[in-house]
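1. sequence first, predicted coordinates after that:
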Amino acid sequence: MTVNSKRAFTLLELLVVIAIIGILAALLLPAVNS
């Protein structure tokens, strides 16, 4: 496993985490507003 592929996998994980946080925020915002 090269450093490049490991870095790419880390970037992919970062994108997945950001997507999950965005979805959670979208679900929580209406609950907070109401």
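-> It's in. Everything numeric in this text was worked out from a predicted model, so none of it was measured.
2. going by C-alpha atoms from here, please, whenever you check contacts or count neighbours.
-> Noted.
3. give me the distance between residue 30 and residue 24.
-> Using Cα to Cα, to the nearest Å, residue 30 is found at 11 Å from residue 24.
4. which residues do the two both contact?
-> By Cα atoms under 8 Å, 6 or more residues apart in numbering, residue 30 and residue 24 have no common neighbours.
5. ok, which stretches of the chain are strands?
-> Applying DSSP state E to the chain gives no strands.
6. in addition, the following structure is provided for comparison:
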Amino acid sequence: MDTTIPVLGVGAVIALAMGFNYTNGFHDAANAIATS
């Protein structure tokens, strides 16, 4: 039961990041990461 909370937290962060990338343009985010 101790491992379920961190996994859900990571999943929530990933989902939030995916939504953020989707709203701002996934390709723009990918280019920013690739060029940094």
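-> Sure thing, it's come through. No experiment lies behind these values; they were computed from the predicted model shown.
7. quick one: the helices in structure 2?
-> Using DSSP state H, the helices of structure 2 run over 4-24, 26-35.
8. CSV for the ones you listed, including mean neighbour count?
-> Listed next are those as CSV, based on neighbours: other Cα atoms under 10 Å:
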stretch, mean neighbour count
helix 4-24, 11
helix 26-35, 10
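9. residue 8 of structure 2 versus the most centrally placed residue in structure 2, what's the distance?
-> Centroid check for structure 2 by Cα atoms, centre = their mean gives residue 17 as the closest residue, at 2.7 Å. Noted for residue 17 of structure 2: a distance of 14 Å to residue 8 of structure 2, by Cα to Cα.
10. again, but for residue 24 of structure 2
-> Distance of residue 24 of structure 2 to residue 8 of structure 2, given as Cα to Cα: 24 Å.
11. what does residue 33 of structure 2 give?
-> The value you get for residue 33 of structure 2 to residue 8 of structure 2, if Cα to Cα is used, is 25 Å.
12. likewise for residue 1 of structure 2?
-> Separation of residue 1 of structure 2 from residue 8 of structure 2 (Cα to Cα): 12 Å.
13. the residue nearest to the centre of structure 2 -> structure 1?
-> In structure 1, residue 17 of structure 2 lines up with residue 20, judged by TM-score structural alignment.
14. measure its match to residue 14 of structure 1 for me?
-> Counting by Cα to Cα - residue 20 of structure 1 and residue 14 of structure 1 are separated by 10 Å.
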